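Student: 3D, please:
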Amino acid sequence: MDWSSQVDGYCERLGPAFWAEPVNAVTNAAFVLVALALWPRARGQGLAPALVGMLAVIGVGSFLFHTFATNWASLADVLPILGFILLYLFAANRDFWRLRPWPALGLTALFIPYAAALVPLFARVPGLGSSAAYAPVPLLIAIYAVGLRHRAPRTARGLAIGAGLLVVSLAFRTIDGPVCGSFPLGTHFAWHMLNATMLGWMILVYLRHRAGQT
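Tutor: Sure, this is the predicted structure:
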């Protein structure tokens, strides 16, 4: 693979220039701003500081992708997202389900075969496109919400809201290409802002659970 080759996958991008996607690039500030807002509450609260830090890194990585738009920048975009998912799953397994670290880690590792099995199935959904790679995530959050509904009903409701936010966020990511002819700016920027909101909300759910608001 040529790591320096250009990637042109979004409606707003019309050329190879650094600022060819100005709105997509700038809206990544939402991740950093949400992280900064949550940091005072997150300090000293289990894995919350690491989650907040990863949230900021997501914004930086996505900014790199929507400016440099290369294969290496694509990795900078997706790897922090995967890192956040795995870290949050470990936190949920340890703190929501009260598992010891090694069982929590083992259950977290199951996300890899879970996603590997479901992504090809979601890829068959007409119109879903590259968003199929993310589709297993709201489903998994919903599964955790159902499983926790008796043990921790407030946490379960928070997770269900998070799953709903992610579905809406993914909808805007998915329609970026189809609406391009009538709306040249595209809708990917909305994915950034809604996703930053959703991830921030998920951290709040974790913080409230640790505070005993279950």
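Student: CA atoms for contacts and neighbours, from now on please.
Tutor: Noted.
Student: For residue 188, list the residues it contacts.
Tutor: 10, 11, 24, 172, 173, 176 (CA atoms under 8 Å, 6 or more residues apart in numbering).
Student: try residue 91
Tutor: Residue 91 neighbours (CA under 8 Å, 6+ apart): residue 47.
Student: That one falls within a strand, correct?
Tutor: No. Residue 91: not assigned to a strand; according to DSSP: H, G, I helix; E, B strand; the rest coil it is helix.
Student: Distance-wise, check the residue nearest the centre of the chain relative to residue 55.
Tutor: Closest to where the C-alpha atoms of the chain average out (CA atoms, centre = their mean) is residue 81, at 5.3 Å. Residue 81 is 8 Å from residue 55, where distance means CA to CA, to the nearest Å.
Student: Would you do the same for the sequence below? I want to compare the two.
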Amino acid sequence: MDLHQHVDGYCERIDPSFWAEPINAITNAAFLIAAIYMWRRSEGLFLGRLLSTVLFAIGIGSFLFHTFAQTWAGIADVLPIIFYILIYVFAATRDFFDQKTWIAGLAVLLFFPYSAALVPLFAQIPGFESSSAYGPVPLLIFAYAFSLRNKAPETAKGLAIGASIVCLSLFFRSLDEPLCNVLPFGTHFLWHILNGIALGWMIEVYRRHMLARLAKQG
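Tutor: Sure thing, here's the model as predicted:
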């Protein structure tokens, strides 16, 4: 693997220069703003602050990828996203469903075969090929929301809202290349903005659930 190989995967980029994707690069601020905001709101919640830290790393990694546009930067872009998903699966399984830590850990492990089985199916959807790797995520969030509809209706509602925002962000991510001739700057920047909102909101859903649980215990 050539870690310094140039990657040109977005409509806005027309050359290998650092600022060839100014809109895509700058809109990563959405992740940073959401991360800082949720860090402040998550005082006393270890996983809330951990998710906020990883969300900040997502913004940095994505910025690197949309400026340097090389393989190593692509890895820096993807890894924090994977970590965020896995941490949230753990947190949601343990704290939303009141499961033991080992069961939450098992849910994290099961995410890998779950995703591996579904990504090829999402890749069959016309126009969704470039975003197929993310397809299993909102589906899982909707499944958690459905499962919690009676046990924790407010949390279920919050998860459904988050999954809906992720779906909208994936819609714009998938339109980037198809609409390139119409919109030279592409639509990928909307993925950044909406995804920043969605990931911040998911942390807020977790925070509210934990506060409600503490209030019941008190």
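Student: Need the three-state assignment for the nearest residue to the residue nearest to the centre of structure 1 once chain neighbours are set aside.
Tutor: Excluding the flanking residues, the one nearest residue 81 of structure 1 by CA to CA, 6 or more residues apart in numbering is residue 58, at 6.1 Å. When classified by three-state DSSP, residue 58 of structure 1 comes out as helix.
Student: From residue 113 of structure 2, how far out is the counterpart of residue 58 of structure 1 in structure 2?
Tutor: Counting by TM-score structural alignment, residue 58 of structure 1 corresponds to residue 58 in structure 2. Going from residue 58 of structure 2 to residue 113 of structure 2 by CA to CA gives 23 Å.
Student: Tell me which of those two has more neighbours.
Tutor: In terms of neighbours (other CA atoms under 10 Å), residue 58 is the more surrounded of residue 58 of structure 2 and residue 113; the figures are 26 against 9.
Student: May I have the secondary structure class of residue 190 of structure 1?
Tutor: Applying three-state DSSP: residue 190 of structure 1 is helix.
Student: ok, it - how many residues close by?
Tutor: 20.
Student: How about residue 51 of structure 2?
Tutor: There are 27 residues near residue 51 of structure 2, going by other CA under 10 Å.
Student: And it, how far from residue 142 of structure 2?
Tutor: Taken as CA to CA, the span from residue 51 of structure 2 to residue 142 of structure 2 is 20 Å.
Student: go on, residue 214 of structure 2?
Tutor: On the measure of CA to CA, residue 214 of structure 2 and residue 142 of structure 2 end up 25 Å apart.
Student: What strand or helix carries residue 178 of structure 2?
Tutor: Following DSSP states H and E, there is no helix or strand that holds residue 178 of structure 2.
Student: before we move on, the earlier item: didn't the residue nearest to residue 81 of structure 1 look like it was pressed against residue 29?
Tutor: No. Proximity of residue 58 of structure 1 to residue 29 does not meet the contact threshold set by CA atoms under 8 Å, at 9.9 Å.
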